[in-house]
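Trainee: The following block contains a protein sequence and its predicted model.
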Amino acid sequence: MTTVVDAGTSGAETFLQEKEEVIDHARVRVLAFLNIVANGMNGGLEQTVDQMDVMLCSETIKKYPDIIVGVKTAHYWTEDPWDGEHVPWAAVDRAIECGKSANVPVMFDFWPRPGRTYSDLILKKMRPGDIHTHVFAQQFPILLPDGKLNPIMAQARQRGVIFDVGHGGGSFWFRNAVPAAKQGFVPDSMSTDLHTGNYTILSMNNVMSKFLAMGVPLADIIRRSTMNPAREIHRPELGTLSVGKEADIAVLDLLQGNYNYIDCGFARMDGKVKLIARMTVRAGRILYDPSGMSMVQWEKARPQYFTTPGLGNSKPARADDFPRE
């Protein structure tokens, strides 16, 4: 991939560290949603409402508009009873308030429960352009008991709500994804939610391949993996190839064979196609080329290739000594 978007690892108090230690040194473009929790995704502090500082979050977003593309809320009070310090919609409401102040979308990682329902989130709370990620997770009633698509999904889309895959280590279940896709409901954007706890996701190509196995057309998958996400984060110049744009290119190969895909419930789906990455080009520079697509045949290599280091004045050859086709 040429561009990645971090989904709320850091908050206003920790963003500068992420920027200096990760973003500024990345070879690909890295953008970010800022966590409404000032300390970011940090366990217990995600449950502390006082950590959800709307003004500090908004000010940080405005300070780094070239990197921060939205607000993220996640993991708030998923099990314990509500109390005076933990009201049902605290994280959602504060994230939306920050989104309004900074004029950016909000991404929701959400767990429905009594007092905080999924239908209220997507039909009442979320604004047009806001994003619900992990849409095919096990906890969402996107299907009715008879297997038909819940009408609230179409109603939310009509309101302008955006649905995202956000596969992750526990948020993609074929029992929801396959029936929904067969009834025409495919998420607006496809994404990985890659983190150290992932097992069933592996890569963006793996996510895309699963949707191929589910019968979604390749062109549709590409659009939902490139142009759509770019539009959702208000960066329409990304995710497309055209004259005058940066040369950000992912070269993929479509393999035919027998392949197996697993979901977060450790159930399997069989498929006949698989996408793999052959090359990644970021801003015109080749970053990934494991099969040597850009390299010359060895017989045609530069003279330096055929020298032996240590003899005469020869020096060890380096990668930059050799041209790419």
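Mentor: Yep, that arrived. Numbers count the residues shown, from 1 in each chain.
Trainee: contacts, neighbours, all on C-alpha from now
Mentor: Fine.
Trainee: tell me which residues in stretch 117-124 are buried?
Mentor: The neighbour-count check on stretch 117-124 (16 or more other CA atoms under 10 Å) flags 117-119, 121-123 as buried.
Trainee: Name the residues that touch that stretch?
Mentor: Here stretch 117-124 makes contact (CA atoms under 8 Å, 6 or more residues apart in numbering) with 111-112, 132, 140-141, 152, 155-156, 159, 161.
Trainee: got it, and stretch 32-45?
Mentor: Contacts of stretch 32-45 (CA under 8 Å, 6+ apart): 5-15, 46, 51-54, 56-57, 61, 67-73, 91, 94-95, 98, 107.
Trainee: In helices only, show me these.
Mentor: 15, 54, 56-57, 61, 91, 94-95, 98 (DSSP state H).
Trainee: got another, please set it beside the one above:
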Amino acid sequence: MASAETFDLILKNGLIIDPANARSGPGDLAVRDGRIAAVQGSIPDAKGKTVIDVSGCIVTPGLIDMHCHICQKLPVSSDTLRCVDADAHMPQQGVTTAVDAGTCGWRDFFNFKEEVIDKAKVRILAFVNIAAGGMLSMETEREPANFHSRIAAELAAAFPDIAVGIKTAHYRPEPPFTEHYPAWTSVDKALEAAELCGLPAMFDVWPAPGRSYEDLLLKKMRPGDIHTHVFARHIPVLEADGHIAPYVLEAREKGILFDLGHGAGSFSFRNAIPAGRQGFFPDTISTDLYTDNIAGPAIGLTHVMSKFLSMGLPLDDVIARTTVKPAAAIGHPELGTLNTGSCADITVLKLHEGSCGYTDSEGKRFSGNKKLECIAAIREGRFLYNPGGLGLPQWDEPR
């Protein structure tokens, strides 16, 4: 019988970065029964059934992409956001938890759960879209008659292990506003739903005269609510002179969270780089991944993380914004950590330094010098992504 001190897996000699526990240094990590069993300076090889030397690699909690779109619908119509497959695209970027950012409203959520969430190897959580058809029927996001606060709230409350908040997007009435298309209808309905179910709301709101970004942040949003696409070109985080807008800093003090949500059209170096040089970075780094940006400019979470490393955000802070901070934002503090006893979701990364280039949503290039590569993604102690065959026997070893 195996000793109680025998571990299923030991990762040796890695740089362990676990911002939830303010840990950043060399060490070993052990897994037993799908849980983190030990994190310490050295664990004897003899205690592991499988022992893997990850020297020169970074060991982190499983990464969380808190803004992506993974509810695939076929056939695809012109009114449907073309989503990606979570198991096909997330693990190779180190993501073990993918948060769908409001692809589905109440009309499609049950099918999403049964056909995608329940069958995926990646953990999938989701914001519920305030519009009935969500982004599977994007015209419903533009029509106030489709905003159902109570239904959205009851749906979110019915699935507390999956639903993490309420999302509104793509409601863009142009002034002058009318009785049928008021300026703030989608925002107000999302807030009403979020209040009813006790969850945060995520906002994708296009500012316009009479519907300002300042009013959204300071008059509408509550502490813990999330504004996404913070560095989109149309979001006025910077004043004309290039300084961070004072109301943006006031909103952060108030407790408003800023999510990156890179996407195909929502990330501009002309906003991100000046903001970063002033010390203003997103609270959470996410991809807004869907089919139209998976080949660029977003590509995946480690690619987006690499942009921020090259822009000067320290490695530990980049890891925090893709582990413990999104976990807190979505109300799942059990994720994004290497606490002993926590689920063994683990990402192994390699940091490469040297000349490299990145693009944004405006077709602009930034010359960087750092790039992260995912070496392995582990979910509940099992490899989801292991291209180098870590821990596997050599082909010519006896069977």
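Mentor: Yes, it's here. Model, not experiment: these values are computed from the prediction.
Trainee: What does the superposition give as a TM-score?
Mentor: After superposition, the two chains reach a TM-score (TM-score structural alignment, normalised by the length of the first structure) of 0.91; 302 aligned residues with a CA RMSD of 1.0 Å.
Trainee: Among the buried residues of stretch 117-124 of the first structure, which one sits closest to K300 of the first structure?
Mentor: I122 (59.4 Å; CA to CA).
Trainee: what about G331 of the second structure, which helix or strand?
Mentor: In the assignment (DSSP states H and E), G331 of the second structure maps to no helix and no strand.
Trainee: which residue lines up with it in the first structure?
Mentor: If you follow G331 of the second structure across to the first structure using TM-score structural alignment, you land on H234.
Trainee: burial of its match, as a residue count?
Mentor: 15 (other CA atoms under 10 Å).
Trainee: got a list of what it touches?
Mentor: Here H234 of the first structure is in contact with V69 (CA under 8 Å, 6+ apart).
Trainee: any idea whether the alignment partner in the second structure of G170 of the first structure is helix, strand or coil?
Mentor: Here G170 of the first structure is matched to G265 in the second structure, going by TM-score structural alignment. Secondary structure, DSSP: H, G, I helix; E, B strand; the rest coil: G265 of the second structure is coil.
Trainee: what's the distance between G265 of the second structure and H243 of the second structure?
Mentor: 22 Å (CA to CA, to the nearest Å).
Trainee: which of these two has more neighbours?
Mentor: Each of G265 of the second structure and H243 has its neighbours counted (other CA under 10 Å); G265 has more, 20 against 13.
Trainee: which ones are touching the more buried one?
Mentor: 232, 361-362.
Trainee: before we move on, the earlier item: can you flag which of the buried residues of stretch 117-124 of the first structure belong to helices?
Mentor: Per DSSP H, those map to helices at 118-119.
Trainee: Can you redo the buried residues of stretch 117-124 of the first structure as JSON lines, where the extra columns are distance to F33 of the first structure?
Mentor: Formatted as JSON lines, those follow (distance: CA to CA, whole Å):
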{"residue": "T117", "distance to F33 of the first structure": "24"}
{"residue": "Y118", "distance to F33 of the first structure": "22"}
{"residue": "S119", "distance to F33 of the first structure": "24"}
{"residue": "L121", "distance to F33 of the first structure": "19"}
{"residue": "I122", "distance to F33 of the first structure": "19"}
{"residue": "L123", "distance to F33 of the first structure": "22"}
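Trainee: hmm, back to that, which of the contacts of G265 of the second structure fall within strands?
Mentor: Taking DSSP state E, every one of the contacts of G265 of the second structure sits outside strands.
Trainee: of those residues, closest to G341 of the second structure?
Mentor: A232 (39.0 Å).
Trainee: Show the contacting residues for the counterpart of that closest one in the first structure.
Mentor: Matched by TM-score structural alignment, A232 of the second structure corresponds to A137 in the first structure. Neighbouring residues of A137 of the first structure by CA under 8 Å, 6+ apart: 170-173, 176.
Trainee: at 10 Å what do you get?
Mentor: Going by CA atoms under 10 Å, 6 or more residues apart in numbering, A137 of the first structure touches 111, 165-168, 170-177, 264-265.
Trainee: which residue sits closest to it, ignoring its sequence neighbours?
Mentor: S171 (4.0 Å; CA to CA, 6 or more residues apart in numbering).
Trainee: Repeat that for G354 of the second structure.
Mentor: N369 (4.7 Å).
Trainee: same check, this time on V281 of the first structure
Mentor: I249 (4.9 Å).
Trainee: what about that neighbour, distance to R27 of the first structure?
Mentor: 14 Å.
Trainee: Looking at these two, which is more packed in?
Mentor: I249 (19 against 14).
Trainee: Tell me who's in contact with the alignment partner in the second structure of the more buried one.
Mentor: When the second structure is aligned by TM-score structural alignment, I249 of the first structure is paired with I346. I346 of the second structure sits next to 29, 31, 36, 59-63, 94-96, 336-338, 376-383 when contact means CA under 10 Å, 6+ apart.
Trainee: Of those residues, which are reproduced in the first structure?
Mentor: On the basis of both residues aligned by TM-score structural alignment, their matches' CA atoms under 10 Å, what survives of these in the first structure is 95-96, 336-338, 376-383.
Trainee: which residue in the second structure lines up with R94 of the first structure?
Mentor: Structural alignment (TM-score structural alignment) places R94 of the first structure against K189 in the second structure.
Trainee: shouldn't that match be in contact with A169?
Mentor: No. Using CA atoms under 10 Å, K189 of the second structure is not in contact with A169; the gap is 11.7 Å.
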